[in-house]
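Undergrad: Structural data only, the sequence is not supplied:
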């Protein structure tokens, strides 16, 4: 009887758990069993490991092999355990030194030819290993740059299983194998390179965009085609400040797990921008998949912008799933294989036409839509969803001769100043922007003068504003005050915030 041990990492959402991989070799009829709550892709490791070992010129032990992934109650998924399973088996067979592999973390998928292939989620996996005190990590060569982004990690890049075995004391020949490149679904060019000056006219919409950027508020833009809704949304990330160190690591970890991260540029320092097509499913927007759910566009937009163009054309189920992250800043996805928790504190930007045909401008004389079609169109944007949108603005077609507006750089400087004021005010709290602050905390700092919120009280009495809406108007009012350099909002700031929320109706 022989026993070999090494370490791997199981990811449940973004949370990594160090897993002990044990291989027990008993003198009995040859067999290979894998236990410890593996999913289907992990159970297939038996065949991949056997083929990779023999392809590396190492004799496969003809014994009864039982591999246990401990703790057994933790769900484990993916092919990233292949390398750890192979090393533990070779340690049990005496091919490699068991003492040298016991405290080393191995993360990688094995090809049938013995090459070590990259896997997704290496950044959070290595970060979890380092946090648990396991700093020695062996990864695929294509994952080395990403793993090296974790401070304190002693990363070893390998190209083949034979190379790993030799490193741990085996006497085998290391073949010259071609490198394996990581396959990623790369996002398109960052919209932050576009300048806000390119948007002609639309002073009111530009003002709302600046307020949204300064306070982290959600935004709805309604207007006919060609008025600049998409252009404005695409320029919002350029107004946002760079991500802090902790946010950069968290955002990069999400994109690593989603397979959209290129480690060549280091950690993601700019706010991400996601704009799924209106035919996207709920799983692609909020995350999904069999076993442990994978992150969707909402999580990939964490600390950035999620833009839904033609929002009423999205399926109702997709729009309703956004209510949880809008309220709590995270997504908890429950599946049969377990629950995955992903951060999703994004700025939601919705764009919609005034009607299905898009020609309801002014008196709508050119509009061919029937009243029930209009109601059905905007009915997709339910009351509970719209109640979570801080800013709403109507865009009118630009006219010839409308002047160009300010540049992105000029507006971004004001946004940075407002963000600095919020950071100073919220320094002793768990919140960072006005959009995250509870209404009770903001109301307590307005003072006893009810005249500041008289307009809000009247709107609540008329039924045009909910109590949640009152809190969101106050958040916008504080942002307007921050942009103006005032220590607290005035009655005019509150009135302007109410107009920005109701598109001028019912104020």
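TA: Yep, it's here. The shown structure was predicted, so the numbers you read here are calculated from the model rather than taken from an experiment.

Undergrad: hey, let's count contacts and neighbours off CA atoms from now on
TA: Will do.

Undergrad: Give the buried residues for the host helix or strand of residue 298.
TA: Using DSSP states H and E, residue 298 sits within helix 297-300. Residues 297-300 are the ones in helix 297-300 that count as buried (16 or more other Cα atoms under 10 Å).

Undergrad: Contacts only, for residue 349.
TA: Counting by Cα atoms under 8 Å, 6 or more residues apart in numbering, residue 349 touches 218-221, 233, 305-308.

Undergrad: Tell me the one of those residues nearest residue 61?
TA: Lowest distance from residue 61 to the contacts of residue 349 (Cα to Cα) belongs to residue 306, with 52.2 Å.

Undergrad: In three-state terms, label the closest one for me.
TA: What DSSP: H, G, I helix; E, B strand; the rest coil gives for residue 306 is strand.

Undergrad: That one - how many residues pack around it?
TA: Using other Cα atoms under 10 Å, residue 306 has 27 neighbouring residues.

Undergrad: Look up how far residue 274 lies from it.
TA: Residue 306 sits 5 Å away from residue 274, going by Cα to Cα, to the nearest Å.

Undergrad: and for the two, which residues touch both?
TA: 297-298.

Undergrad: rewinding a little: tell me the gap between the helix holding residue 298 and the middle of its chain.
TA: Relative to the centre of its chain, helix 297-300 is centred 4 Å away, using Cα atoms, centre = their mean, to the nearest Å.

Undergrad: For that helix, name the packing helices and strands.
TA: helix 245-258, strand 273-274, helix 282-286 (3 or more Cα pairs under 8 Å, 6 or more residues apart in numbering; DSSP states H and E).

Undergrad: Put this next to the previous one:
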């Protein structure tokens, strides 16, 4: 007898419903078709052991399992539970009355227990879209799925529980999550704070500008000057995630398997800090079964690259396109997926191999050619895409030993939120623009108007620093953010002057244009 159950496959950050057709007939062999990978082919062995362990009967007949649509490759172990239920229904051991109402997903252990799977959030959203009554899935995934309103989320622990539920022997209450309360009680509480940083007021000012406008920045300075410490505190002054941003980020982390077991929704902005030995694929995403890379895992958050020149040149160059388009497209022979990648890039580096080039007190032991080779590891096109270049100087003893309390993150964050509100109102009619850093060239020219004196100042800066057209746009965007912080409708000369001074790496001090 033929029976159909339903499960789902994740491609990129979107899900596709898979129909599992099972027929039990005369014969002795097991067949599974529909472009299954090895993990799916092996599922029949797991299913057989799980059925037997739960005191149910595994048919000793010909079993054919078809995963439709047959032209999509099926990967992973999430089909186990759906296949098992299809076999039991086709062999007459349970009713098929509710099979069309639920997506059934989960990996089976040999003892019949059900293990969690990846990508539950996009699967649940697709189930809602296609009108399913609910999902039957591992208990550990239930809270993540319950974020989506409008579908029943039935969390189960073993195969016997699923059979009893579908046979109306037991009743399982759908899992519920109070999203608003969850969002409120899990609001960002960071272990670090801006008040930990003594001195460095000019650097903290630059970080506030970056946070207020969503700008990329690079910190350059000697070892021990506080570059990493400052960068790690940037998320503490960013505006909190709204519900839309939280769902988008959670989908990516769910698909990649990085969502913590007890974490059903991301409530703090991601902060990703990959090691400099990372590969191209790990950075942008990919693989035979494409998964999100670090730039997508940092979506709506911060990607921090410490010791920037130590990263492979190819790794840095693949980020150029995502920094502009804020998404990455990964193409394979039979599959193309898009991952969002709207992140703030924060980089840190020493000015030379020894770290003391241009240091006010310590002498650099590197030759001029060595310094130039070191700096040239970062290409000009990549630097053009970084809005603020900040020189970090060592902290003086008097600043370190002071007992005066520095400004905390909450105070700075409140100012950043107020500035972002101005931008939100400005870009209300532009659905894909939420902050100044996301403006297109055309929009930048339209919004970032300057007077005649401002144009002369920009012309002088471009000629002296040999700035590119892209760097010109970045200056205008940063100046617009500084003006917003001062509640100024127009970009004044001092706003432009401050924005221009944040192009340190374009200056002759650092070896000129890279």
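TA: Yep, it's here. All of these numbers come straight from a predicted model, not from anything done at the bench.

Undergrad: Tell me how the two chains score on TM-score.
TA: After superposition, the two chains reach a TM-score (TM-score structural alignment, normalised by the length of the first structure) of 0.91; 487 aligned residues with a Cα RMSD of 2.3 Å.

Undergrad: Of all the helices and strands packed on helix 297-300 of the first structure, which one is nearest residue 436 of the first structure?
TA: Residue 436 of the first structure lies closest to helix 245-258 among these, at 15.6 Å (Cα to Cα).

Undergrad: so how far does that closest one sit from its counterpart in the second structure?
TA: Mean deviation of helix 245-258 of the first structure relative to the second structure after superposition (mean Cα distance after the TM-score superposition for the first structure): 1.2 Å.

Undergrad: can you tell me which residue in the second structure aligns to residue 78 of the first structure?
TA: If you follow residue 78 of the first structure across to the second structure using TM-score structural alignment, you land on residue 76.

Undergrad: Residue 487 of the first structure now?
TA: Applying TM-score structural alignment, one finds that residue 487 of the first structure aligns to residue 489 in the second structure.

Undergrad: what's the closest non-adjacent residue to that match?
TA: Nearest residue to residue 489 of the second structure, sequence neighbours excluded (Cα to Cα, 6 or more residues apart in numbering): residue 483, at 7.1 Å.

Undergrad: so how far is residue 191 of the second structure from the one you found?
TA: Distance, residue 483 of the second structure to residue 191 of the second structure, by Cα to Cα: 31 Å.

Undergrad: For those two, indicate the residue with more neighbours.
TA: For residue 483 of the second structure versus residue 191, the count of surrounding residues by other Cα under 10 Å is larger for residue 483: 19 against 7.

Undergrad: give me the stretch of the second structure that the helix holding residue 298 of the first structure matches.
TA: Counting by TM-score structural alignment, helix 297-300 of the first structure corresponds to 294-297 in the second structure.

Undergrad: tell me the SS of the residue nearest to residue 489 of the second structure?
TA: In three-state terms, and counting by three-state DSSP, residue 483 of the second structure is helix.

Undergrad: For it, list the residues it contacts.
TA: Applying Cα under 8 Å, 6+ apart, we find residue 483 of the second structure in contact with 489-492, 495.

Undergrad: Which residue in the first structure aligns with residue 51 of the second structure?
TA: Under the alignment (TM-score structural alignment), residue 51 of the second structure pairs with residue 53 of the first structure.

Undergrad: neighbours around that match, how many?
TA: So residue 53 of the first structure, with other Cα under 10 Å, has 25 neighbours.

Undergrad: next one: residue 41 of the first structure
TA: Neighbours around residue 41 of the first structure, by other Cα under 10 Å: 12.

Undergrad: Check the gap between the equivalent of residue 197 of the second structure over in the first structure and residue 235 of the first structure for me.
TA: Under the alignment (TM-score structural alignment), residue 197 of the second structure pairs with residue 199 of the first structure. Here the criterion is Cα to Cα. By it, residue 199 of the first structure lies 9 Å from residue 235 of the first structure.

Undergrad: try residue 104 of the first structure
TA: From residue 104 of the first structure to residue 235 of the first structure the distance is 45 Å (Cα to Cα).

Undergrad: out of those two, which sits in the busier spot?
TA: Higher neighbour count among residue 104 of the first structure and residue 235: residue 235, with 23 against 19, using other Cα under 10 Å.

Undergrad: Tell me the residue in the second structure aligned with the more buried one.
TA: Aligning on TM-score structural alignment places residue 235 of the first structure opposite residue 233 in the second structure.

Undergrad: Pretty sure its match sits against residue 194.
TA: Yes: the criterion here is Cα atoms under 8 Å, and residue 233 of the second structure meets it with residue 194 at 6.1 Å.

Undergrad: Now list whatever residues contact both of the two.
TA: Any residue near both residue 233 of the second structure and residue 194 by Cα under 8 Å, 6+ apart counts here, and not one turns up.

Undergrad: wait, what's in contact with the counterpart of residue 39 of the first structure in the second structure?
TA: Counting by TM-score structural alignment, residue 39 of the first structure corresponds to residue 37 in the second structure. Listed by Cα under 8 Å, 6+ apart, the contact set of residue 37 of the second structure reads 73-76.

Undergrad: can these go into JSON lines with extra columns for secondary structure?
TA: Output for the contacts of residue 37 of the second structure, formatted as JSON lines (three-state DSSP):
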{"residue": "73", "secondary structure": "coil"}
{"residue": "74", "secondary structure": "strand"}
{"residue": "75", "secondary structure": "coil"}
{"residue": "76", "secondary structure": "coil"}
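
Undergrad: Tell me which of those residues you also see in the first structure.
TA: Counting by both residues aligned by TM-score structural alignment, their matches' Cα atoms under 8 Å, the contacts of residue 37 of the second structure that remain in contact in the first structure are 73-76.
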